[in-house]
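Undergrad: Predicted model and sequence below, questions to follow.
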Amino acid sequence: MTAPGAGRVAAALRVSVLVGVSLAAVGVAGWLTHQMLLATSLGPTAYVMLVRHSGLEARVRNAVVGHAVAFTAGLVALAVFGLWTHPSVVELHRESLTQSIAQGVAVGLTVLVLALFDIHHAPAAATALLVSSGISRPGPPLIGLVVGLAVTILLTSALSRYVPVPARRLRSSDGQEHTMAVDPKRADIERFTSEDDGGPVVMLNLLRFADGGRADYDEYARQVGARFLPAVGGEVLYSGTGSTALVSGEDGPWDAVLLVRYPSRAAFLTMVSDPEYREVSRLRTKALRSAVLQATAPWRQV
């Protein structure tokens, strides 16, 4: 483990301030309205939405659906086990056997639904516990939790734009660190557009994964292949894992290669401009340590 550089320190300080400000704002709102809006599940929610903002778990839809499922599961557990008006675990200073089972059922139901529909948001499990334990019981405590979470999700979602995805840094043989881009910049897009000949284009993707990044890229590829490529008429011509390298650069062989065909450059731009695609593409950015994304043109037959 290497010491964090100045850029990482600055990013960590920025996101810590944003998380703290978000939760403090919710607390102040509760103080002004004489309601208890701060609860334990707001902390992990703010963390996911800001610190892990490039993942799908941080999407507003995931957060809203996740906590909504948790509220429902918690209330169902209270009703089924006859705990609707039962004193909370805080008031009893302990957990009864029935309350322990109810809390397990509430969290289990929450995880089941989120896993079935592939809508993950880990802090929802904390909300299920709060409701099923009676701490956020039906009435003012539950209303306060709902309002507090709603404000937290909206506020952190708005602030997440000020938390850039950390740049990938590579260390070369001379010991120097270099930033490697994995996403195209505006100038790249403009040049890509200016060279459009109106015909089909095959995009070459050379990928080198960050530590643990393969799973994130697989999820990105699954969603793009199922939702976005068909919408613009694109298709994957080839995808494969990098094998023996006979010739490679200083950074070694690539981990994977893809060839993706689009009916036109305009079709490619339509896809990458889609707001929903941009959300999903955060997975790609997070997954890659370095990459090549290059348009190709077929050789003329002699």
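TA: Sure, I can see it.

Undergrad: CA atoms for contacts and neighbours, from now on please.
TA: Fine.

Undergrad: What segments of the stretch 1-150 of the chain are helices?
TA: Remark: helices of the stretch 1-150 of the chain, listed N- to C-terminal, are 6-33, 42-51, 60-80, 89-92, 97-116, 124-132, 140-159; assignment by DSSP state H, counting those that start in this stretch.

Undergrad: And the first one, what does it pack against?
TA: What that stands for is helix 6-33. Helices and strands touching helix 6-33, as assessed by 3 or more CA pairs under 8 Å, 6 or more residues apart in numbering; DSSP states H and E, comprise helix 42-51, helix 140-159.

Undergrad: of those, which approaches Leu258 most closely?
TA: Ranking the helices and strands packed on helix 6-33 by their distance to Leu258 (criterion: CA to CA) puts helix 42-51 first, at 30.0 Å.

Undergrad: Which residues are in contact with Ala124?
TA: When contacts are counted by CA atoms under 8 Å, 6 or more residues apart in numbering, Ala124 is found next to 41, 63, 66-67, 69-70, 110.

Undergrad: try this one side by side with the last:
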Amino acid sequence: MTADTEPPLRPAARAFAGSAVALVVAGAIAMLTRQPWLFPSLGPAIMLHVERPDRPESSPRNTVVGHLVALLAGYAFLLVTGLADQPSAVQEGVSGARIAAAAGSLAVTAAALVLLNAPHPPAGATTLIVSLGLLHTPAQLVVAFASVLLVTALDLLFNRATGRPMPLWSAPKKG
């Protein structure tokens, strides 16, 4: 039975279960370690993994590359704009420097992912999470990246266990 011919509740149940498993595991680790293993852009990444695992933007390669580029670009722009040690945009509001950090990090992330042929739209949220100062220390960025690795591995295993194809580490075909 293919995805096109299976009853509509089956993919919904699979998306429900896969999403819940990934976030419960990451959340439990966050609770035990008191570290940011949960952050907003995990949601869209997990949804891509469990709803459309066969799509290039859902592949583990693109997920890992996308979030790594996003974390690095966001932090680089925090450093360049002098915002690395400042309160987040939520706490202190938006300034010209914060706009420059956000715009610069998103632009670099988007361009780098095009050049690397690694589309993963949730990475756009990750770079803004960093450049807006919600996650801003090197330790927080390492934990965020570890969380991306964790949920990607969990989703890969979940998809394999439920018979859904998810290419391991392949870039999409250029076309």
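TA: Happy to help now that I have it. Given the structure is predicted, the values throughout are model-derived calculations rather than measurements.

Undergrad: one step back: highest mean neighbour count out of the helices of the stretch 1-150 of structure 1?
TA: helix 124-132 (a mean of 27; mean count of other CA atoms under 10 Å).

Undergrad: give me the stretch of structure 2 that that one matches.
TA: With TM-score structural alignment applied, helix 124-132 of structure 1 matches the range 123-131 in structure 2.

Undergrad: Can you name the helix or strand that Tyr238 of structure 1 falls in?
TA: Per DSSP states H and E: Tyr238 of structure 1 is located in strand 235-241.

Undergrad: in structure 2, what residues pair with that strand?
TA: Mapped onto structure 2 with TM-score structural alignment as the criterion, strand 235-241 of structure 1 occupies no residues.

Undergrad: ok, and what's touching that strand?
TA: Strand 235-241 of structure 1 has contacts (CA under 8 Å, 6+ apart) with 225, 229, 255-262.

Undergrad: now Tyr75 of structure 2: how far from Val143 of structure 2?
TA: Distance, Tyr75 of structure 2 to Val143 of structure 2, by CA to CA, to the nearest Å: 14 Å.

Undergrad: Leu32 of structure 2 now?
TA: Computed with CA to CA, the distance linking Leu32 of structure 2 and Val143 of structure 2 is 13 Å.

Undergrad: Thr127 of structure 2 too?
TA: Look at Thr127 of structure 2 and Val143 of structure 2: by CA to CA, they are 15 Å apart.

Undergrad: Then Glu92 of structure 2?
TA: 24 Å.

Undergrad: sorry, back to before: of all the helices of the stretch 1-150 of structure 1, which one is nearest Ala287 of structure 1?
TA: Shortest distance between Ala287 of structure 1 and these, using CA to CA, is found for helix 42-51: 15.6 Å.

Undergrad: for the closest one, packing partners?
TA: helix 6-33, helix 140-159.

Undergrad: quick one: that helix to chain centroid distance?
TA: Between the mean C-alpha point of helix 42-51 of structure 1 and the mean C-alpha point of its chain there is a distance of 11 Å (CA atoms, centre = their mean, to the nearest Å).

Undergrad: Other residues contacting it?
TA: For helix 42-51 of structure 1, the surrounding residues in contact (CA under 8 Å, 6+ apart) are 15, 18-19, 22-23, 57-59, 63, 123, 148-149, 152-153, 156-157, 159-160, 163.
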